[in-house]
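Chemist: here is a sequence with its predicted model. Questions after.
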Amino acid sequence: MIINKQEFLVNGLLYTIRSAVKEDAKHLSDVRLQVDGETEHMDRVPGEAFIDEAGFEKIIEMDTVHLRNICLVAEVAGQIVGYSRCAGNDLQRFIHKVEFGVGVLKQYWGFGIGKNLLKASISWADANGITKIILSGVLETNESAIRLYKSLGFEVEGILKKDRILSDGKYYSTYMMARYTD
């Protein structure tokens, strides 16, 4: 689906959040790969589950027409610096929910980009009758993300113990979190 473009000025940084368009595909591929290398909070190491330009073109096309999908980008001075996606399911028993994912280039942390991508997704979900947004695999050590999610109405649904191995060779648990509306 498509949302109206929104502009934000946070800590002196002007940025826009908007729906992704086909022309964003190459930049999304590059940004996703860079984000994967800048933090261990993501599911992937750089290059794993790589999505190339053609792959992102298909995702954007599908998300533009699918009633329970949305792909958003955050843009600073014409450059994509972050993205988010909500992906739903066509099975009737799961039609009420979507799974949310987000990534922001490390250089742009602290400007509310992830928060505003999530808030835009929540508004879209609420306006479209989606009553549950799921966050899977929130790393237990990602305290700032957990605080943010809780501040926006998400709660921990469960813990997946020893769910991820990080570069230090240790196992870490992740949280399954969700936000519900009636």
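Modeler: On my side now, so go ahead. Treat the numbers as computed from the prediction; the structure is a model and nothing was measured.
Chemist: C-alpha only now, for contacts and for neighbours.
Modeler: Fine.
Chemist: and Ser144, which helix or strand is it part of?
Modeler: Assigning secondary structure by DSSP states H and E places Ser144 in helix 143-151.
Chemist: please apply the same query to Val35.
Modeler: helix 25-38.
Chemist: ok so, going back, which residues touch the helix holding Ser144?
Modeler: Outside of helix 143-151, the residues within contact range by CA atoms under 8 Å, 6 or more residues apart in numbering are 115, 138, 155.
Chemist: buried sites along that helix?
Modeler: 145-146, 149 (16 or more other CA atoms under 10 Å).
Chemist: looking at these, which one is closest to Phe100?
Modeler: Here the nearest of the buried residues of helix 143-151 to Phe100, counting by CA to CA, is Tyr149; it sits at 11.3 Å.
Chemist: any idea how far that closest one lies from Gly103?
Modeler: According to CA to CA, to the nearest Å, Tyr149 stands 14 Å off from Gly103.
Chemist: before we move on, the earlier item: just the ones of the contacts of helix 143-151 in helices?
Modeler: Lys115 (DSSP state H).
Chemist: reformat the contacts of helix 143-151 as CSV; add neighbour count.
Modeler: Output for those, formatted as CSV (neighbours: other CA atoms under 10 Å):
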residue, neighbour count
Lys115, 16
Val138, 22
Glu155, 18
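Chemist: how about the helices of this structure, start to end?
Modeler: 25-38, 53-65, 113-127, 143-151.
Chemist: this is the other structure I want to compare:
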Amino acid sequence: MKIEKQEYCIKGLKYTIRSAEESDAAALAKLRVLMDGETENMDREAGEGLLSEDDFKQLIKGDSEGENNLFLIALVNDSPIGFSRCEGSTLKRLAHKVIFGVCVQKKYWGHQIGKNLLSRSISWADTNGIKKVELCVLESNRRGIILYMDQGFKVEGVLRNDKLLSDGKYYDTIIMGRLSSLK
């Protein structure tokens, strides 16, 4: 599915959030590699689970055509600096919910880009009959957890010792969910 683009100016940074287009695929593939190496909040380490330009084209095409999928991109000067996805299911028992994921290039943290990607996704979900948005967040990602709680997410479970990070320690993954406020 697609949404209308929206412009933002937060703390002096002008950026746009819009639906991803197939022409964004090459830049998204490069951006994802860069972001995987910037933080341990992602599931992957740098160089793991690479997605090619063609992989991104397929994701974007499927998400644009799907009723319960949404692929958003944040851009500064027409260059991608972050993105988010809501991935739904075609199975009837799961079609009422989507799984949300987001990533923003580290040098752009603090400009509410992740918050705005999340807000646009929640708004889209609420107006399109999605009853629940789920996500997973690493226990050490305090900023993310606070953001999600501020947006109405609640802790639904904990996967103990779920991720092994570079410090050699295991960390929990927190499962969070938000139920639609619309009836």
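Modeler: Sure, I can see it. It should be emphasised that the depicted structure is a prediction, and the values quoted were computed from it without experimental measurement.
Chemist: superposed, what's their TM-score?
Modeler: Superposed pair, TM-score by TM-score structural alignment, normalised by the length of structure 1: 0.98. Supporting alignment: 181 aligned residues with a CA RMSD of 0.6 Å.
Chemist: just give me the mean distance for the helix holding Ser144 of structure 1 relative to structure 2.
Modeler: When structure 2 is superposed, helix 143-151 of structure 1 averages 0.4 Å from its matched positions, counting by mean CA distance after the TM-score superposition for structure 1.
Chemist: mind checking how far that helix is from the chain centre?
Modeler: In terms of CA atoms, centre = their mean, to the nearest Å, the centre of helix 143-151 of structure 1 is set 14 Å apart from its chain centre.
Chemist: with stretch 92-104 of structure 1 instead?
Modeler: 10 Å.
Chemist: ok, and for it, which residues are buried?
Modeler: 96-104.
Chemist: out of those residues, which two sit at the greatest distance?
Modeler: Most distant of the buried residues of stretch 92-104 of structure 1, by CA to CA, are His96 and Val104, 26.9 Å apart.
Chemist: Asp90 of structure 1 matches what in structure 2?
Modeler: By TM-score structural alignment, Asp90 of structure 1 lines up with Thr90 in structure 2.
Chemist: tell me the spacing between its match and Asn69 of structure 2.
Modeler: With CA to CA as the criterion, Thr90 of structure 2 and Asn69 of structure 2 are 10 Å apart.
Chemist: higher neighbour count, those two?
Modeler: Asn69 (25 against 11; other CA atoms under 10 Å).
Chemist: tell me the contacts of the more buried one?
Modeler: 1, 62-63, 85-88, 98.
Chemist: filter these to the buried ones?
Modeler: Looks like these have 1, 63, 85-88, 98 buried, using 16+ other CA under 10 Å.
Chemist: out of the residues you listed, list just those in strands.
Modeler: Judged by DSSP state E, the subset of the buried ones among the contacts of Asn69 of structure 2 located in strands is 85-88, 98.
Chemist: tabulate these (a markdown table), appending distance to Thr127 of structure 2.
Modeler: Converted to a markdown table, those look like this (distance: CA to CA, whole Å):
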| residue | distance to Thr127 of structure 2 |
| --- | --- |
| Arg85 | 16 |
| Cys86 | 14 |
| Glu87 | 16 |
| Gly88 | 15 |
| Val98 | 13 |
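Chemist: returning to what we had before: the helix holding Val35 of structure 1 against structure 2, how far on average?
Modeler: Compared with structure 2 after fitting, helix 25-38 of structure 1 deviates on average by 0.6 Å (mean CA distance after the TM-score superposition for structure 1).
Chemist: and Ser167 of structure 1, how many neighbours?
Modeler: 8.
Chemist: still on that earlier bit, farthest-apart pair in the contacts of Asn69 of structure 2, please.
Modeler: For these, the farthest-apart pair by CA to CA is Gly62 and Val98; their separation is 14.6 Å.
Chemist: residue contacts, the nearest residue to Ser84 of structure 1 once chain neighbours are set aside?
Modeler: If the residues on either side of it in the chain are set aside, Ser84 of structure 1 comes closest to Val102, at 4.2 Å by CA to CA, 6 or more residues apart in numbering. By CA under 8 Å, 6+ apart, the contact set of Val102 of structure 1 is 82-85, 114, 117-118.
Chemist: and with 10 Å instead?
Modeler: Shown in contact with Val102 of structure 1 (CA atoms under 10 Å, 6 or more residues apart in numbering): 32, 35, 42, 71-73, 82-86, 113-115, 117-118, 135.
Chemist: swap in Asn128 of structure 2?
Modeler: Asn128 of structure 2 neighbours (CA under 10 Å, 6+ apart): 1, 67-68, 96, 122.
Chemist: could you redo the last one with a cut-off of 8 Å?
Modeler: Counting by CA under 8 Å, 6+ apart, Asn128 of structure 2 has contacts Asn68.
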